[in-house]
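Asker: Model the structure of this input:
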Amino acid sequence: MTDLSDSVTGNPTSPDVPVTQAYIRVVLGMMMIVMIINSVDRTILSILVQDIKVEFSLDDRQMGILLGPAFTVFNVLASFPLSAFADRGHRRLVISAGLFFWSLFTTLTALATGFWSLLLLRMGVGIGEASSTAPGQSLISSYVRPDQRSQSLSVIAIGAVLGLAIGMMLGGYISEWRGWRTAFVVAGLPGIIFSVIFFRTIREPNNIEHPVTWMETIKEM
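Answerer: From the prediction side, this is the model:
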């Protein structure tokens, strides 16, 4: 990867945290981990479908709702307000809090008792995961020049693809070993822990000159 130490825009971090090449790589690496966890928690349900269907006697229509609208509708609805709040200088908070939130709901899926509890938990995962992609891209963009953002932002795509592969393998292996409930715990707990590490490590860039409100953004559209 190109030397990123000269790629910083503005005054990205608080004075006590020097912006070095190593620090920028930490930002990129941690955002990749966030996206890996995002993809794992999003996709793990799909590999555990059969076991869940059998235990709760669910039909294909119900599983279709859990795999589709229960996640996507609430993910879409939450994306805009969370991204607007992140644009006001709260990207680190939005990403870390969202990571904690969706990882908690992933972990709690292990306690599901039927379709309706799975539905509510899946909605929670969808809402939480709305916090990562757009705010993450914005955060990364604040650390690098425009002409080097494509390669830096590739960590978002790479993390998502890696998470897909890991989620499929992890879900299948853990489910066979200890059951589908354990698979959700194993998938969710790392995100809860990492959300704290992310919040304590990453610094919010200080180069947001004109934060706008959600309603102002809507009016401009």
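
Asker: contacts, neighbours, all on C-alpha from now
Answerer: Will do.

Asker: which ones are touching residue 174?
Answerer: 180, 182-183 (Cα atoms under 8 Å, 6 or more residues apart in numbering).

Asker: Beyond the strand or helix carrying it, next helix or strand please.
Answerer: For residue 174, the host element (DSSP states H and E) is helix 149-178. Next along the chain after helix 149-178, taking DSSP H and E as the criterion, comes helix 180-201.

Asker: Could you also give me the structure for this second sequence? I'd like to compare it with the first:
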Amino acid sequence: MSDFSSIRNIYCVGRNYALHAKELGNDVPEEPMIFGKPTHALAPAEGELTLPGTIGEIHHELELVVRIGTEYAPGKPLDELIDGIALGIDWTARDVQSQLKEKRHPWLLAKGFKGSATLTEFQPFEGAEAFRALTFSFVKNGETIQHGSPADMIFPLEQLVHYIGDRFGLGQGDLIYTGTPAGVGPVADGDRLALTLGVSGGSESIVGQLTVRLA
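Answerer: Have a look, this model is predicted:
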């Protein structure tokens, strides 16, 4: 099982893929939308994952995640700041989120429950250009439901890192969930999930496998 003890802060980026914003009827933002999750939300992308089954639909949002390896400083290049990449699922209690939006309340109840920050093992970060060439997919019961590439991000990785670092600070052990492509939707008890990662023009390999349990 993954060791999350070294992870400090979890920053997440909302609506960073235009088609995802449109599928939920949201405006495309003019600057990054940042929210957070508690570290108690972390869960490994392996084995069985228990999610709340009594608060309405729970939606999957697959994302590329970067890990910060050193203290942020303005102008510091990404190669010096980032030491790993992974896939993560930003699980969202969609019905709860809709209620919070109506009240203009923060999203924490919909985004921060236990297990809502699923994470695969990390791989080395090989630079901004290599990151842009990545592709990733969410496969549910053998069917590809989400597929994306950071080349389609509204706000590229460098902008996200500096935006967050300048406003909130970034340090070793911080994570950034960089946004989800279109195709988000609900999961059911017993769904079998595979998370795959590859490079544009090539095949993708499974980096995470799990079974959903709603309780």
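
Asker: And the TM-score between them?
Answerer: The TM-score (TM-score structural alignment, normalised by the length of structure 2) is 0.28; 100 aligned residues with a Cα RMSD of 5.5 Å.

Asker: in whichever strand or helix holds residue 84 of structure 2, what counts as buried?
Answerer: Element membership of residue 84 of structure 2 [criterion: DSSP H and E] is strand 82-90. Under the neighbour-count criterion of 16 or more other Cα atoms under 10 Å, strand 82-90 of structure 2 has 82-90 buried.

Asker: can you redo those residues as TSV with distance to residue 12 of structure 2?
Answerer: What follows is the buried residues of strand 82-90 of structure 2, written out as TSV (distance: Cα to Cα, whole Å):
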residue	distance to residue 12 of structure 2
82	16
83	18
84	16
85	14
86	14
87	13
88	11
89	11
90	8
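
Asker: Now residue 166 of structure 1. Nearest residue, chain neighbours left out?
Answerer: Nearest residue to residue 166 of structure 1, sequence neighbours excluded (Cα to Cα, 6 or more residues apart in numbering): residue 40, at 6.5 Å.

Asker: ok now do that neighbour, which residues does it touch?
Answerer: 163-164, 166-168, 187.

Asker: Same list (these) but as a markdown table, adding neighbour count.
Answerer: Listed next are the contacts of residue 40 of structure 1 as a markdown table, based on neighbours: other Cα atoms under 10 Å:
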| residue | neighbour count |
| --- | --- |
| 163 | 26 |
| 164 | 22 |
| 166 | 19 |
| 167 | 26 |
| 168 | 18 |
| 187 | 25 |
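
Asker: Now do the helices in structure 2.
Answerer: Assigned by DSSP state H, the helices in structure 2 fall at 18-23, 78-81, 94-103, 108-111, 128-132, 157-168.

Asker: Which one, of these, ends up nearest to residue 196 of structure 2?
Answerer: Nearest to residue 196 of structure 2, of all the helices of structure 2, is helix 128-132, at 14.7 Å by Cα to Cα.

Asker: List the buried residues in the closest one.
Answerer: Across helix 128-132 of structure 2, burial judged by 16+ other Cα under 10 Å covers 131-132.

Asker: hang on, the earlier thing: so which of the helices of structure 2 gets nearest residue 199 of structure 2?
Answerer: helix 128-132 (8.3 Å).

Asker: With distance to residue 118 of structure 2 as new columns, can the helices of structure 2 be given to me in JSON lines?
Answerer: JSON lines is the format used below for the helices of structure 2 (distance: least, Cα to Cα, whole Å):
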{"stretch": "helix 18-23", "distance to residue 118 of structure 2": "20"}
{"stretch": "helix 78-81", "distance to residue 118 of structure 2": "22"}
{"stretch": "helix 94-103", "distance to residue 118 of structure 2": "17"}
{"stretch": "helix 108-111", "distance to residue 118 of structure 2": "12"}
{"stretch": "helix 128-132", "distance to residue 118 of structure 2": "20"}
{"stretch": "helix 157-168", "distance to residue 118 of structure 2": "20"}
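
Asker: for these, which one sits closest to residue 34 of structure 2?
Answerer: Closest approach to residue 34 of structure 2 among the helices of structure 2 (Cα to Cα): helix 157-168, 7.9 Å.
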